[in-house]
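Colleague: the following block contains a protein sequence and its predicted model.
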Amino acid sequence: MIDVQRLAVLREVARLGSFNQAAQVLHCTPSAVSQQVAALERGLGAPAVERSTRGVTLTEAGRLLVEAADAIAAELADTQQRIDRLAAARTALTVATFASAGRRLLPGALAGFLAEHPEVELTVLEDEPEESLPAVRAGRADLALAYHFDGPPPARPGDRSGLDWTPLGTDPLRVVLPRAHPAATGRGPLHLAELAGERWILGCRKSAAQFAGYAALAGVELRVCCTATDYEFAQSLVHAGAGIALIPEIGLTRHPDLVDRPLAEPGPRRHLGLALSRRRRGPSARLAEDLAARLEMTTRR
């Protein structure tokens, strides 16, 4: 039989890619971590990890074990929360969201939701998708408002992610320019060639690779003077004359001295969506589904 405690050790090794780092998190020695993994492998009859000087990687058997460990951890976290709530008068709901969606999309859905459910003990986590989606899988959050760039969504029906993903639409990246800029006039989309030679301020580090590919297809060499992590900061640099910016539509702050215009299709964009755990049950799961439905209505108006 597979030992659950050893599974938990392997899960930390997989997450951190190192026996040493896992040992620090688990408050034991690297030797103890290695022994736990070795004992798990002996009981399994197959190697779970491949060890090298560059770190630790999972074998196919190891990946299956970690998927099982994730599922067990999520179930245990959910069970603990349900037990904790047996004696509580209020139902807890944890929602994870990235900042611009938390500012532009979440409040409209929350207002009616909280008015109808005054008993809810709400916690909102500001997390990017690489943190919020694992939080839903692990049971630390009930719902995540997230996004992804081009390519497949974070979860698909029947996959092993443990998530249900509901698309909410796209969030196109727009060009923000000073109102006095020659390209600020007009209503149609801008072609990137019209902006060749401009200094660019990118409002999100993760969009940099996508925009670089878009520029390469257009035959334009980008001059990036700043890659920010805050959209308001990026737009303030445009207002100061440092360059022009690329900002997702829901991250725009609408300054009277700035203009935003779309890029010609197929332009760079984010794909918005909601993530719910397939494993969650009980009042918090039903509340998360209610809030998710309200968010769908909000974004489709």
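Modeller: Cool, the structure landed.

Colleague: from now on I want contacts and neighbour counts done on CA atoms only, so please keep to that.
Modeller: Fine.

Colleague: what residues does R90 make contact with?
Modeller: Neighbour list for R90: E119, V120, E121 [criterion: Cα atoms under 8 Å, 6 or more residues apart in numbering].

Colleague: surely the second one and L93 touch.
Modeller: Yes - taking contacts as Cα atoms under 8 Å, V120 lies within contact range of L93: 6.6 Å.

Colleague: of those two, who's got more company?
Modeller: L93 (21 against 18; other Cα atoms under 10 Å).

Colleague: list the contacts for that one?
Modeller: V120, E121, L122, T123, A141, D142, S284, L287, A288.

Colleague: in addition, the following structure is provided for comparison:
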Amino acid sequence: MLEVRRLKLLAEFARRGSIAATAEALGYTASAVSQQLAALEREAGVPLLDRTARSAELTDAGRRLAARAEEILGLVEVAEAELSAQAEAPMGRIAVTAFPTAAVAFAPALAHGLADYPGLTFVLRQTRLGDGLSQVRGGEVDIALVDDWTGSLSQQVPASLEVFRLRRDPLVLVVPADHPLSDPERPVDLRALRDEPWMAAPPGEPSRQAVDRLLDEVGGTGPVPWEFEGLHTILSLVARGLGITAVPALALAAADRDVAVRRIPGCTLAREVYAVTRAASVRRPAVAVTLRTLYAAARQTGPILPAT
């Protein structure tokens, strides 16, 4: 009989493409993954991997079984969800991964909202760009908070995942508290700010691409003189009067108060923030209550922006 845990390894190998990447994703050693996949081959009675000295890839039988493994694992999770739905209160471990600004912004509301469930063990992790979907699909976490600047994420995720829109997160202008534009009565004119010392994330980061597009719309500016990894670092430097920036509003949830935030007239640049979970796990009480808490957190979190 095929062992479910080994089927999970095979499905993860199909997604990752190598034994080393599979081991890293699941927290095993490469040797352990290789041994378990070899044991699965013995259970199946046919070769599942075509191994060479340097690599391994799925055989035709391996690809067919990996596809079935996804279905089997989904059915197992549905069965677990149906059983846990009979519980009177959410229990067990719930793991959420989030991009950094969401992790910082939502953590207080999540901690407060889930405190009423003593049987629930909650874990919140930060994830690197683009890893959230693969982690939730692979079962490493139950829910992933992801952002999308393209507006097309909900059409790109596989059918095994369910996407819940939490909020729209617009790009806003942030200046030091003693900057002339800290006066809300003063109109924002980006063209007049082209020669200011702008700060932004490194090229390639989604927020940096949004800033570049924003400035391109007003004729561009000189090279951004300061580039820093992490929006919170950028905001702390703006608070110290070292420059100005534009960031998604959610990044300001835990920002230094010595800044002024202004809407950008005519700016439509924004990202969508989503919670993504496996469709098979939506009925689990622990997942359901965490999603409800995230909805509430998304509506409570963030700065109150001026009207202009």
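Modeller: Arrived safely. All values reported here derive from a predicted model rather than from experimental measurement.

Colleague: re earlier: what's the farthest-apart pair in the contacts of L93 of structure 1?
Modeller: V120 and A141 (14.2 Å; Cα to Cα).

Colleague: which parts of structure 2 are helices?
Modeller: All helices of structure 2, identified by DSSP state H, fall at 4-16, 19-26, 30-44, 60-84, 100-114, 132-137, 153-156, 206-216, 231-239, 285-300.

Colleague: grab the nearest non-local neighbour of G74 of structure 2.
Modeller: A280 (5.9 Å; Cα to Cα, 6 or more residues apart in numbering).

Colleague: burial check on that neighbour, number of neighbours?
Modeller: 20.

Colleague: hmm, L73 and it touching each other?
Modeller: No - using Cα under 8 Å, A280 of structure 2 is not in contact with L73; the gap is 9.3 Å.

Colleague: now the residue sitting nearest the centre point of structure 1, nearest residue through space, not along the chain?
Modeller: Residue closest to the average C-alpha location in structure 1 (Cα atoms, centre = their mean): P129, at 0.5 Å. Once flanking residues are discounted, P129 of structure 1 sits nearest to A146: 5.3 Å by Cα to Cα, 6+ apart.

Colleague: next, count neighbours for the one you found.
Modeller: Look at A146 of structure 1: counted by other Cα under 10 Å, it has 27 neighbours.

Colleague: which residues touch it?
Modeller: T97, F98, E128, P129, S132, L133, L272, G273, L274, A275.

Colleague: can I get those residues in TSV with distance to E265 of structure 1?
Modeller: Output for the contacts of A146 of structure 1, formatted as TSV (distance: Cα to Cα, whole Å):
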residue	distance to E265 of structure 1
T97	28
F98	25
E128	26
P129	25
S132	30
L133	29
L272	18
G273	21
L274	25
A275	28
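
Colleague: now, the residues you listed that are in strands?
Modeller: Among those, the members found in strands (DSSP state E) are T97, L272, G273, L274, A275.

Colleague: between these, which is nearest G162 of structure 1?
Modeller: A275 (9.7 Å).

Colleague: that closest one and H27 of structure 1: what is the separation?
Modeller: From A275 of structure 1 over to H27 of structure 1 the distance is 32 Å, taken as Cα to Cα, to the nearest Å.

Colleague: could you do H271 of structure 1 as well?
Modeller: Distance from H271 of structure 1 to H27 of structure 1, by Cα to Cα: 40 Å.

Colleague: just list the residues touching the closest residue to V261 of structure 2 other than its chain neighbours, thanks.
Modeller: In space, and not counting its chain neighbours, V261 of structure 2 is closest to V174: 4.7 Å by Cα to Cα, 6+ apart. V174 of structure 2 makes contact with L235, V238, I244, T245, A246, V247, V259, A260, V261, R262, according to Cα under 8 Å, 6+ apart.

Colleague: which position in structure 1 pairs with V174 of structure 2?
Modeller: Alignment note (TM-score structural alignment): V174 of structure 2 maps to V176 of structure 1.

Colleague: ok, now how distant is its match from A99 of structure 1?
Modeller: Using Cα to Cα, V176 of structure 1 is found at 19 Å from A99 of structure 1.

Colleague: separation between the residue nearest to P129 of structure 1 and E194 of structure 1?
Modeller: Counting by Cα to Cα, the gap from A146 of structure 1 to E194 of structure 1 is 32 Å.

Colleague: quick one: the longest strand along structure 2 to helix 231-239, angle?
Modeller: Taking DSSP E as the criterion, structure 2 has its longest strand at strand 161-176. Interaxial angle of strand 161-176 of structure 2 relative to helix 231-239 (axes from the mean of the first three to the mean of the last three Cα atoms, to 10 degrees): 20 degrees.
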